[in-house]
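Asks: have a look; sequence and predicted model below, questions after that.
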Amino acid sequence: MKMTLRWFGSKYDTVTLEQIRQIPGCVGVITTLYDTKPGEVWSVEAIKAMKAEVEAAGLEVSGIESVNIHDDIKIGLETRDAYIANYIETLEHLGKEGIDLVCYNFMPIFDWTRSDLSKVRADGSTVLSYDQDIIDKIDPSKMFDEMEHSSGGFILPGWEPERLTRVKELFEMYSEVDEEKLFQNLVYFLKAIMPTCEQYDIKMAIHMDDPAWKVFGLPRIINNKENIQRLLDAVPIKNNGLTLCTGSLGSNPLNDIPDMIRSFKGRIHFGHMRNLIHLGPRKFDEAAHLSSDGSLDMFEIMKAFYEIAMTGPIRPDHGRMIWGEKSMPGYGLYDRALGATYLNGLWEAIEKSSKSIL
């Protein structure tokens, strides 16, 4: 396991590479080219510049999150092959620069969804929160406006601004796409890119749907053990793997995360570590990474990662906003740094305990 932090680039992020470098045990960043649109080819020059900036700070580019997938691919339009060709070219450029991990998702229209980006907790910190009752009262065509309004003026990762004026159009385009069609379109995409992934040993790591159920009636297919296993079986190549996100899976209390980690051994390329607390059916607040602060047993989760000999990157995902920090919702420095230190501490304790038993 290697500890990393997500970084949004010097243009957008309030957190600097120099600060990330000072987090004990943090060796790299997970980043992307934030000015590119889905479907565009990433230039070699832009990738080289991004990589050079990170390495100049004493860190590595541990992975890309994300090379976003064009809607025509998800919907299965005739134009998808052209966008897949562009995606393959981007993978080739990344592979030639030694970048071998790409986290992505296949969620229609909306990425991760929350009803509140700054819910105040009893301790005065603020967190991301989800309440289905609130979501049900929101007009989907205004969801982007709702998220943008509560973001504090910061960009929201995964919420592509070019979709702002296309929500109604996109809903119409997805009207005939059910779970099965979305799944088959994902398989089509993966089978097309796998030869390139194998050539450059690029690990494609799909992120779980967040939350783990339909939002605004749109299909979600990467949300439980059965569905994930089906995808791994449909494209049984090691390069086709997972970004195991504890917060996304944990939104559904029926998901046994340690069991899933052990079951998917060899196919988990990346880990997102996040805690949350269940408040009721389809209602949760995100929490500090500490097990006792939420509903997830982070010790058992890290133990499962240790047992499968996880060697890929892990990052603390979504932190509270604490100590007066102003930053992108969920992505401040302070609480994520605390989370990285806590997770490293768990790993060290598990590792030393396991060796002492032997």
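Replies: Perfect, I can see it now. Numbers count the residues shown, from 1 in each chain.

Asks: make it CA atoms for all contacts and neighbour counts henceforth
Replies: Will do.

Asks: from D293, how far out is W42?
Replies: 40 Å (CA to CA, to the nearest Å).

Asks: next: Q132.
Replies: Applying CA to CA to Q132 and D293 gives a distance of 22 Å.

Asks: try M173
Replies: M173 is 41 Å from D293, by CA to CA.

Asks: and the helices in the stretch 201-350 of the chain, which stretches?
Replies: Listed in chain order, the helices of the stretch 201-350 of the chain (DSSP state H, counting those that start in this stretch) span 225-234, 246-250, 257-263, 298-307, 334-357.

Asks: highest mean neighbour count out of those helices?
Replies: helix 246-250 (a mean of 25; mean count of other CA atoms under 10 Å).

Asks: who are the packing partners of that one?
Replies: helix 257-263, strand 268-273, strand 275-280 (3 or more CA pairs under 8 Å, 6 or more residues apart in numbering; DSSP states H and E).

Asks: structure B:
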Amino acid sequence: MEMTFRWYGRNNDSVSLEDIRQIPGTSGVVWALQHLPAGEVWPLDQIMDEKKYIESHGLNIDVVESVNVYEDIKLGLPSREQYIENYKTTIKNLAQAGVKVICYNFMPVFDWIRTNLHKPLDDGSTALFYENDEIKNATPEQIVNRILENPSYTLPGWEPERLAQIQEAIQQYEAVDTEQLWNNLQYFLEQIIPVCEQHDVSMAIHPDDPPWPVFGLPRIISTADDLERLVNLVDSPHNGITLCSGAFGARSDNDIPEMIRTYKDRIHFAHIRNVKRFENGDFIESSHRSQDGSVDIVSIVEAYYEIGYKGYIRPDHGRHIWNEQCRPGYGLYDRALGIMYMLGIWDKLDKGVTS
């Protein structure tokens, strides 16, 4: 596997490339041109400028997260044609810079949803928290306002200009059910995968977070059955998966090690994080350690080792520890601890020691 670390850019992250390069075993950053809104072409000169800066710190730019899919594509509107053409151009430009994997998602309106960005844990740290009853009883506007209260950093998938008219955005999906959303995803992939094949770039879809419908919006990448349908939409190795253990792990019926073994040839990118599930449907993000959550991270790393995984992995969300001031879920300290935990498991496997 190749360990990476998500980074939000030189002007939008509390974590520097100097910090990242000091994490043992970490060879690349997962990056994006954060200032560009969804739907725009990523200019080649800006891509190459970021490539030069990142590589000057001894890190690679192989994985981009994310080239966001414009809402008109998800809605299947006639205007999607131009936005798909823009996406194709961005793929070509990224390929010219040496990018190998593009992480994206097809979640309507919200890329992810939590109700509290700094829920206290028993050890004094804080973490991202999803409260089921709060989602059921709150309005979308209330949740958006709560999430956007943090003034220090932009949050991925929560761009203020896109969410300013949240109710109108949700209402657009009244005519888009689950089957229509699947059809719109298939159309998108049928258009872009030939470009990916030509330029050797793999698309890796991120699962729904959380992996169930929220505010009446359809969700289509939530279970193993959904992954089976996805890979058959366009039968190409370039049509692949970002397998996120935290997103899938919010459901107790998702067997993540089995997903890894089944879809090993389509997993181009892996997010590894833990969550602690509660019987009422709540979940909170814990440390990466298996014993601290409901997701068996040891078995997940063992499954990647078993299949001989050579792709890209990154620690996903971390707790906020040691008074670190950072983007919610994306500090340095806990994610670095997560890397060391994963590498410790991998090193044991190299020595022939299993759980």
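Replies: Yep, it's here. As the structure is a computational prediction, the values presented were derived from the model and not from experiment.

Asks: fetch the TM-score of the aligned pair.
Replies: The pair, once superposed, lands on a TM-score of 0.98 when counted by TM-score structural alignment, normalised by the length of structure 2; 354 aligned residues with a CA RMSD of 1.1 Å.

Asks: re earlier: W42 and D293 of structure 1: who's more crowded?
Replies: Higher neighbour count among W42 of structure 1 and D293: W42, with 20 against 14, using other CA atoms under 10 Å.

Asks: tell me the centre residue of structure 2?
Replies: Centroid-nearest residue in structure 2, with CA atoms, centre = their mean: H206, separated by 5.2 Å.

Asks: now do the contacts for that one.
Replies: Counting by CA atoms under 8 Å, 6 or more residues apart in numbering, H206 of structure 2 touches 103-106, 221, 241-244.

Asks: from G124 of structure 2, how far off is it?
Replies: Distance from H206 of structure 2 to G124 of structure 2, counting by CA to CA: 30 Å.

Asks: near the spatially closest residue to D285 of structure 1 that is not a sequence neighbour, how many other residues are there?
Replies: Closest residue to D285 of structure 1 apart from its sequence neighbours, by CA to CA, 6 or more residues apart in numbering: S129 at 4.4 Å. For S129 of structure 1, the neighbour count with other CA under 10 Å is 20.

Asks: please identify the buried residues of stretch 38-56 of structure 1?
Replies: 38-42, 47, 50-51, 53-54 (16 or more other CA atoms under 10 Å).

Asks: ok, stretch 142-157 of structure 2 next?
Replies: By neighbour count on 16+ other CA under 10 Å, the buried set for stretch 142-157 of structure 2 is 143-144, 147-148, 154-155, 157.

Asks: farthest pair within the residues you listed?
Replies: Based on CA to CA, the longest span within the buried residues of stretch 142-157 of structure 2 runs between I143 and T154 and measures 15.9 Å.

Asks: if we can go back for a sec, among the helices and strands packed on helix 246-250 of structure 1, which is nearest M310 of structure 1?
Replies: The closest of these to M310 of structure 1 is strand 268-273. By CA to CA, the value is 7.9 Å.

Asks: distance from that closest one to structure 2 after superposition?
Replies: By mean CA distance after the TM-score superposition for structure 1, the fitted strand 268-273 of structure 1 averages 0.3 Å away from its aligned residues in structure 2.

Asks: stretch 80-87 of structure 1 now?
Replies: Compared with structure 2 after fitting, stretch 80-87 of structure 1 deviates on average by 0.4 Å (mean CA distance after the TM-score superposition for structure 1).

Asks: where exactly do the helices run in the stretch 51-200 of structure 1?
Replies: Under DSSP H, counting those that start in this stretch, the stretch 51-200 of structure 1 gives helices at 71-75, 80-96, 132-135, 143-149, 167-173, 179-200.

Asks: among the ones you listed, which comes closest to W323 of structure 1?
Replies: Short answer: helix 143-149, nearest of the helices of the stretch 51-200 of structure 1 by CA to CA, at 22.6 Å.

Asks: ok, residues contacting that closest one?
Replies: With contact meaning CA under 8 Å, 6+ apart, helix 143-149 of structure 1 is reached by 114, 117, 155-156, 159, 164.

Asks: hmm, 7 Å instead?
Replies: L164 (CA atoms under 7 Å, 6 or more residues apart in numbering).

Asks: returning to that earlier point: so which of the helices of the stretch 201-350 of structure 1 comes closest to G319 of structure 1?
Replies: G319 of structure 1 lies closest to helix 334-357 among the helices of the stretch 201-350 of structure 1, at 5.1 Å (CA to CA).

Asks: tell me how far the closest one is from the chain's mean position?
Replies: Distance, stretch centre to chain centre, for helix 334-357 of structure 1: 21 Å (CA atoms, centre = their mean, to the nearest Å).

Asks: who are the packing partners of it?
Replies: Using 3 or more CA pairs under 7 Å, 6 or more residues apart in numbering; DSSP states H and E, the elements in contact with helix 334-357 of structure 1 are helix 298-307, strand 313-316.

Asks: what's around the counterpart of D209 of structure 2 in structure 1, how many residues?
Replies: Alignment note: D209 of structure 2 maps to D210 in structure 1; criterion TM-score structural alignment. D210 of structure 1 has 25 neighbours, counted by other CA under 10 Å.

Asks: give the full set of residues in contact with D210 of structure 1.
Replies: Going by CA under 7 Å, 6+ apart, D210 of structure 1 touches 112-113, 248.

Asks: and it, how far is that from D131 of structure 1?
Replies: D210 of structure 1 sits 13 Å away from D131 of structure 1, going by CA to CA.

Asks: equivalent analysis for M273 of structure 1, please.
Replies: Distance, M273 of structure 1 to D131 of structure 1, using CA to CA: 21 Å.

Asks: I'm done for today, thanks for sticking with me.
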